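Peer 1: the following block contains a protein sequence and its predicted model.
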Amino acid sequence: MKIVMKQVILLIVYVLLVSCWPPADNPPIYSMYEPEIMTRSDFDNSIVLKEVKEIQESGKIYVIGDFLYINDKNSGFHILNNNNPKTPFKQSFIEAPGATDVAVRNNTLYINQATDLVVLTLNNSTGGLNVEKRLKNVFPVMMSPDGYFPNIEDNEVVVNWKLK
């Protein structure tokens, strides 16, 4: 009887100690990064075709026909004319804060821009860019590189994280 009672007490102590230990998958309470936040109205109107610029932090590269699309992480896409693969040249830059990925079919681009999926039409020869459709909040809020989710208002969007 005493052995059973000791085992029950040890089991209760074990359960109490384990229940106080935080799970390993909890995000940190604080982050070493701070979010770059845009208001929803500014974010909705943030995709713009601009002149070429230097690549800051390259991401994925897409080859579509005679064009290369190079992601500049969380800021947009560089468009390079690859008509002559020996001498590709920068043609323009699609500024899209929070953009990390693109799929291209014909002249339609499907961009994941932070929380939204955006459909664009692009005419590389004339330089025309039109936002055809924006599906809001398709993707989750962008968390920090160390796993922190920010507290943001309904009218705000996290487009990047910078080390403090």
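Peer 2: That came through, no problem.

Peer 1: hey, let's count contacts and neighbours off CA atoms from now on
Peer 2: Noted.

Peer 1: packing partners for the strand or helix carrying residue 112?
Peer 2: Assigned by DSSP states H and E, residue 112 belongs to strand 108-113. Judged by 3 or more CA pairs under 8 Å, 6 or more residues apart in numbering; DSSP states H and E, the packing partners of strand 108-113 are strand 99-105, strand 116-123.

Peer 1: mind putting these in a markdown table, mean neighbour count and distance to residue 164 included?
Peer 2: Formatted as a markdown table, these follow (neighbours: other CA atoms under 10 Å; distance: least, CA to CA, whole Å):
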| stretch | mean neighbour count | distance to residue 164 |
| --- | --- | --- |
| strand 99-105 | 18 | 21 |
| strand 116-123 | 19 | 26 |
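
Peer 1: please compare the first structure with the one that follows:
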Amino acid sequence: MKRTLPAICLSLLIFSCHIRDSDPFVGNVKFDGTGYRPVYKDPEAVANVEIMAAQALRDPGKIYTFDRYLFINEKGRGIHIIDNADPEKPENLSFISIAGNYDIAVKGNWLYADNLSNLLVIDIADPRTPRLTKTIPNAVPVHAYPPLQGVYFECADARKGVVVDWEKVSMDKQPKCYR
């Protein structure tokens, strides 16, 4: 019995392994004619951070609260500043346009936001008039693939500019890149 049990366990372990080497598609996901294409911008245009008039929320991301204010990330585009003193009637104050912005954090009177590979430090002591105070270059890693997994995508080309977003499009042939 002492030798039989280990032999049975080993046999079960060996036979439970199944190797597929004949999958006709990458990552076990068949190409369905759609994929993601990078949206490029000029590096100088990406570095431009602008305080703008309030805008409607289109694709909100992370939400951060500070005192009575809400800071709502607009995925890949910037940050909405909303006065939430009256939760029944929040007042949309302004929009900070930041290309490639997905993450925000607040500590004290400072708002930290990613700008593709750069980290921005914004003074929000008075959230009605935010000010960009510092840009820390190359502080955030940037990936040359969409933020989704299990998708086909057109490989990014640094010669075309910096990738600020990804759009889902129809594709005639299967792209080389998959994640």
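Peer 2: Good, I have the coordinates. Keep in mind that what you see is a predicted model, and the values were worked out from it rather than measured.

Peer 1: overlay them and tell me the TM-score.
Peer 2: Overlay of the two chains. TM-score (TM-score structural alignment, normalised by the length of structure 1): 0.72; 146 aligned residues with a CA RMSD of 3.0 Å.

Peer 1: quick one: closest of the helices and strands packed on strand 108-113 of structure 1 to residue 39 of structure 1.
Peer 2: Evaluated over those, closeness to residue 39 of structure 1 peaks at strand 116-123, with 13.6 Å, by CA to CA.

Peer 1: mean per-residue distance, the closest one versus structure 2.
Peer 2: Mean deviation of strand 116-123 of structure 1 relative to structure 2 after superposition (mean CA distance after the TM-score superposition for structure 1): 2.5 Å.

Peer 1: next helix or strand past that strand?
Peer 2: strand 128-135.

Peer 1: residue 49 of structure 1 is nearest to which of the helices and strands packed on strand 108-113 of structure 1?
Peer 2: Per CA to CA, nearest to residue 49 of structure 1 of these: strand 116-123, 9.4 Å.

Peer 1: how much does the closest one deviate in direction from strand 99-105?
Peer 2: Here strand 116-123 of structure 1 runs at an angle of 50 degrees relative to strand 99-105 (axes from the mean of the first three to the mean of the last three CA atoms, to 10 degrees).

Peer 1: so how far is strand 116-123 of structure 1 from its chain's centroid?
Peer 2: Averaging C-alpha positions (CA atoms, centre = their mean, to the nearest Å) puts strand 116-123 of structure 1 16 Å from its chain's average.

Peer 1: again, but for stretch 64-77 of structure 1
Peer 2: Counting by CA atoms, centre = their mean, stretch 64-77 of structure 1 comes out at 15 Å from the chain centroid.

Peer 1: the helices in structure 1, which residues?
Peer 2: 2-20, 40-44 (DSSP state H).

Peer 1: just name the most buried of these.
Peer 2: For the helices of structure 1, the largest average neighbour count (mean count of other CA atoms under 10 Å) is found in helix 40-44, namely a mean of 15.

Peer 1: which part of structure 2 matches that one?
Peer 2: Here helix 40-44 of structure 1 aligns to structure 2 at residues 43-47, judged by TM-score structural alignment.

Peer 1: superposed on structure 1, where does that stretch end up, distance-wise?
Peer 2: Overlaying structure 1 shows stretch 43-47 of structure 2 at a mean distance of 1.5 Å from the equivalent residues (mean CA distance after the TM-score superposition for structure 1).

Peer 1: quick one: contacts of that stretch?
Peer 2: Stretch 43-47 of structure 2 is contacted by residues 98, 99, 100, 115, 161, 162 when judged by CA atoms under 8 Å, 6 or more residues apart in numbering.

Peer 1: got it, and stretch 123-139 of structure 2?
Peer 2: Residues contacting stretch 123-139 of structure 2 (CA under 8 Å, 6+ apart): 49, 51, 69, 81, 93-94, 109-111, 117-122.

Peer 1: buried ones in that stretch?
Peer 2: 123, 124, 127, 130, 131, 132, 135 (16 or more other CA atoms under 10 Å).

Peer 1: can you find the partner of the first one in structure 1?
Peer 2: To tie it back to what came earlier, the one meant is residue 123 of structure 2. Residue 123 of structure 2 maps onto residue 121 in structure 1, by TM-score structural alignment.

Peer 1: so how many other residues sit close to the spatially closest residue to that match that is not a sequence neighbour?
Peer 2: Leaving aside its chain neighbours, residue 121 of structure 1 sits nearest to residue 108 (4.5 Å; criterion: CA to CA, 6 or more residues apart in numbering). Residues within reach of residue 108 of structure 1, counting by other CA atoms under 10 Å, total 17.
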